[in-house]
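Peer 1: dropping a prediction and its sequence here:
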Amino acid sequence: MNETAYDPQNIFAKILRGEIPAHRVYEDAHTLAFMDVMPQGEGHTLVIPKAPARGLLDADPASLAAVTASVQRVARAVKAAFSADGLTIFQYNEPAGGQTVFHLHVHILPRHEGVPLKRHEGGMADDAVLAEQAGRIRAALDG
């Protein structure tokens, strides 16, 4: 197996350290959830572990369990905040698997019947839109 080491300079590690801003929606001792800046749909949210992990295969099992619990909690709020008919939740590993940021992360997308996902490379979202969407998710988490 050809594994590459974790790079602590990846963009999500920088978000965790506060070096790059993000629209945060949820945080606990082990995980952080924030808005994807290149969303494939309204409400596209990411959940990451605070512990360094390149992907699913090198993550500590306890960290992976914390991510899964946070994904469930945030996904419920995302679904409610966007009155979604369903959810798409996915996670990529390594370039051949579609991964482009090499810090373990799980995508949460609220889905509505008949509305296709946009391409992930579709460009950066408007900051004000992301801020509004993050607020909706935070309100659903608190409610």
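Peer 2: Looks like it came in fine.
Peer 1: contacts, neighbours, all on C-alpha from now
Peer 2: OK.
Peer 1: so where do the strands sit in this protein?
Peer 2: 24-27, 31-35, 45-49, 86-90, 106-111 (DSSP state E).
Peer 1: once you drop chain neighbours, what's closest to the most centrally placed residue in the chain?
Peer 2: Centroid-nearest residue in the chain: Leu46, 0.7 Å away (criterion: Cα atoms, centre = their mean). Once flanking residues are discounted, Leu46 sits nearest to His107: 4.7 Å by Cα to Cα, 6 or more residues apart in numbering.
Peer 1: the one you found and Val74, how far apart?
Peer 2: Going from His107 to Val74 by Cα to Cα, to the nearest Å gives 11 Å.
Peer 1: and those two? which has more neighbours close in?
Peer 2: In terms of neighbours (other Cα atoms under 10 Å), Val74 is the more surrounded of His107 and Val74; the figures are 24 against 21.
Peer 1: in addition, the following structure is provided for comparison:
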Amino acid sequence: METIFSKIIKGTIPSVKLHEDDLCISILDINPVCKGHLLIIARDPYPTISECPDETLGHMMHLAKEADKKLRAVLHCDGTNIMINNGKASGQEVPHLHIHVIPRFEDDNQKLGFIKTTYAEGELAQYGERLEF
């Protein structure tokens, strides 16, 4: 399935490229949470992390680390969010594996939108048993 990222990788849609190699491409997000928000995109259109080979995923995480260093050095951000939205229910809008690296500043007024939940008595242990890997 061709995605907007496939078109960016092919060059049919313009982008501001920050890095390019055999496995990945990195671009500035055109709808940034904060200025400098970038994406690291797998060249092959793996829909989610489960389909991505370990070599590619490991390389993407290495690039996320390098992007974090660059954002801190150049933009002097106070931190970064490094995120993968994995599947539609998680907020993934493009079914093509990508990592968001978002520079964060103490005064940026951005908040992640999670509402925390709780476990009923004994439920935490049950989940632990079921999810062990």
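Peer 2: Thanks, I have it. Everything numeric here is computed off the predicted structure, so don't read it as measured data.
Peer 1: what's the TM-score for these two chains?
Peer 2: Aligned and superposed, the two chains score 0.78 in TM-score terms (TM-score structural alignment, normalised by the length of the second structure); 112 aligned residues with a Cα RMSD of 1.6 Å.
Peer 1: now do the shared contacts for His107 and Val74 of the first structure.
Peer 2: Taking Cα atoms under 8 Å, 6 or more residues apart in numbering as the criterion, His107 of the first structure and Val74 do not both touch any residue.
Peer 1: still on that earlier bit, between the strands of the first structure, which gets nearest to Leu130 of the first structure?
Peer 2: Closest to Leu130 of the first structure of the strands of the first structure is strand 31-35 (Cα to Cα; 6.6 Å).
Peer 1: the second structure: matching residues for the closest one?
Peer 2: Using TM-score structural alignment, the residues of the second structure aligned to strand 31-35 of the first structure are 24-28.
Peer 1: the matching stretch vs the first structure, average offset?
Peer 2: On superposition with the first structure, the mean distance recorded for stretch 24-28 of the second structure (mean Cα distance after the TM-score superposition for the first structure) is 0.7 Å.
Peer 1: neighbours of the equivalent of Pro61 of the first structure over in the second structure, how many?
Peer 2: Aligned by TM-score structural alignment, Pro61 of the first structure pairs with Asp54 of the second structure. Look at Asp54 of the second structure: counted by other Cα under 10 Å, it has 11 neighbours.
Peer 1: over to Ile84 of the second structure?
Peer 2: 18.
Peer 1: which residue in the first structure lines up with it?
Peer 2: Ile84 of the second structure maps onto Gln91 in the first structure, by TM-score structural alignment.
Peer 1: give me the nearest residue to its match, chain neighbours excluded.
Peer 2: Spatial nearest neighbour of Gln91 of the first structure, excluding adjacent residues (Cα to Cα, 6+ apart): Val106 at 4.8 Å.
Peer 1: next up, the contacts around that neighbour.
Peer 2: 46-48, 71, 89-92.
Peer 1: ok so, going back, correct me, but the residue nearest to the centre of the first structure touches Phe34?
Peer 2: Yes: Leu46 of the first structure is within contact range of Phe34, at 5.5 Å (criterion: Cα atoms under 8 Å).
Peer 1: against Asp142 of the first structure, how distant is the aligned residue in the first structure for Ser6 of the second structure?
Peer 2: Using TM-score structural alignment, the equivalent of Ser6 of the second structure in the first structure is Ala13. Using Cα to Cα, Ala13 of the first structure is found at 26 Å from Asp142 of the first structure.
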